[in-house]
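1. show me the folded form of this:
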Amino acid sequence: MSDLYIKQLNVRFSGTPQPALSIPDLMIRSGLQVAVTGASGSGKTTLVNAISGLERCGRGQVFWDGIDIGAYSESKLDRWRAANVGLVMQDFHLYPGLSALDNVLLPAKFYHWRLPAQLKIKGKDLLARLGIENNRTSIDLLSRGEKQRVAIARALLKSPPVIIADEPTASLDADNGMQVIQLLTRLASESKSTLICITHDLRLSKAMRRHILLDAGRPVQDLTAGKLL
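-> You can find the predicted model right below:
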């Protein structure tokens, strides 16, 4: 289970009169696929950081399965995120000089004295399913679309209950963008993960079950299957 509940969340940055994010009450049920959209500066990246625990909230609470992650220490929060959240970031955060497979496995190596054989097998399988046949290819030789697929494989390696993708189709051409949308939504469905996508891509929004529109840090529209919630 991976229910998200946000309560009285308010995030402000120094020197700005208005909050970057202001969400009185928001619930996302486990296994749901949600698109979060809005203009630049509407609070989308701040939301990613808040719900993934990458950034402490100024006021309010973020609950995952009834657990207030803001109450965790930094070390406990890191362990929670590693076990529960797969992040797909817009700029990939891949390591040059390493192979596709080594990039997929690298985060897991920080939490295992000896990497389990099944994780290596799963990493190879995910890359193959995502169209990266030669998993020993250096990441430097891959296209942007291929790098995005490597980033998705890394996020899904440990079958996290939560997948958060920040603009996963940004800077990709139409064909690669559509392939990424199909792969990400299908793999999330197979693992029954909660999928939250920050996006400007109308095709990705349409592929999601729910659509939340942010404006000036506030949810101003919340629709599911074409109907207002």
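2. only C-alpha atoms from now on, for both contacts and neighbour counts.
-> Noted.
3. excluding its backbone neighbours, what's nearest Ile181?
-> Leu204 (6.1 Å; CA to CA, 6 or more residues apart in numbering).
4. to compare with the earlier structure, here is another sequence to fold:
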Amino acid sequence: MSLPALDLPAGGLLGVRGPSGAGKSTLLNALSGLLDARGRVQWGETDIASLSPDLRAAFRAAQMGMIFQDFLLFEELSAEANAALTAQFAPAASRAGILSRAKDRLSRLAVAEGARTVESFSGGERQRVAVARALASDPQVILADEPTAALDRTAADRLVADLVGLCRDGGKTLVVVSHDLHLLDAMDRVVNVEDGQVTG
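-> Predicted coordinates for the structure are as follows:
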């Protein structure tokens, strides 16, 4: 994949579009450090492309929240348990803050509290839980791969409004891969990926 110099200001919202198989998810994985990348992938002062896999994973855990198309929730857990999942792997001093933010984000996303497991949730509810989970650790960067693809138009539009609002309110940088024109229209900038080339 060829990526020209691409600067995204802190708190900026970037959309990535292109045909299926063009390399959009590969780009997202390179930006997150999930795969090795040539050149530089710099977030702030840190070039994650120069880090070892373990250090990239540590950076991702500390600085990034990820939202996936297929939710990746634990069906047997409640919304709160799923949203606060990263607390299980965080230092003890950080756990209370993650739990508090998870509850707050679920409330802002209008996900009902309670012991009901996410197995019975609708697709829109599940994706809002996934968004709350991505934001619970208070990351600086949110990376989302087709977050509205599994949702009907009403649920998708609500998620777009919620996700964009939470990122703007919190000063989060958002990079989202999507075919959804409603979501892309809400971004500050959109780039195209085709045949492994990034333009725009």
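5. before we move on, back to that, ok but the residue nearest to Ile181 of structure 1 is inside a strand, no?
-> No - applying DSSP: H, G, I helix; E, B strand; the rest coil, one finds Leu204 of structure 1 to be helix, outside a strand.
6. name the helix or strand for Pro19 of structure 2, please.
-> Using DSSP states H and E, Pro19 of structure 2 sits in no helix or strand.
7. just to revisit the earlier point, tally of neighbours for the alignment partner in structure 2 of the residue nearest to Ile181 of structure 1?
-> Correspondence of Leu204 of structure 1 to structure 2, assessed by TM-score structural alignment: Leu183. The tally of other residues near Leu183 of structure 2 (other CA atoms under 10 Å) stands at 22.
8. surely Pro160 of structure 1 touches Leu87?
-> No - if you go by CA atoms under 8 Å, Pro160 of structure 1 and Leu87 don't touch, sitting 9.6 Å apart.
9. residue contacts, the most centrally placed residue in structure 1?
-> Nearest to the geometric centre of structure 1 sits Ile164, at 1.5 Å (CA atoms, centre = their mean). Ile164 of structure 1 sits next to Val48, Ser52, Val85, Gly86, Leu87, Val88, Leu195, Ile196, Cys197, Ile198 when contact means CA atoms under 8 Å, 6 or more residues apart in numbering.
10. again with Ser52 of structure 1
-> For Ser52 of structure 1, the contacting residues are Arg81, Val85, Ile164, by CA under 8 Å, 6+ apart.
11. what's the counterpart of it in structure 2?
-> Match for Ser52 of structure 1 (TM-score structural alignment): Ser32.
12. before we move on, what about Leu156 of structure 1?
-> By TM-score structural alignment, Leu156 of structure 1 lines up with Leu135.
13. name the SS class of its match, please.
-> Per three-state DSSP, Leu135 of structure 2 ends up helix.
14. list the buried ones in stretch 28-35 of structure 1?
-> Residues of stretch 28-35 of structure 1 classed as buried by neighbour count (16 or more other CA atoms under 10 Å): Ile28, Ser30, Gly31, Leu32, Gln33, Val34, Ala35.
15. what does that stretch correspond to over in structure 2?
-> Counting by TM-score structural alignment, stretch 28-35 of structure 1 falls onto residues 8-15 of structure 2.
16. and Lys124 of structure 1, what does it touch?
-> Lys124 of structure 1 is in contact with Leu101, Asn135, counting by CA under 8 Å, 6+ apart.
17. so what's Thr146 of structure 1 up against?
-> I think there's a mix-up here, since residue 146 of structure 1 is Glu and not Thr. So Glu146 of structure 1 contacts Gly131, Ile132 (CA under 8 Å, 6+ apart).
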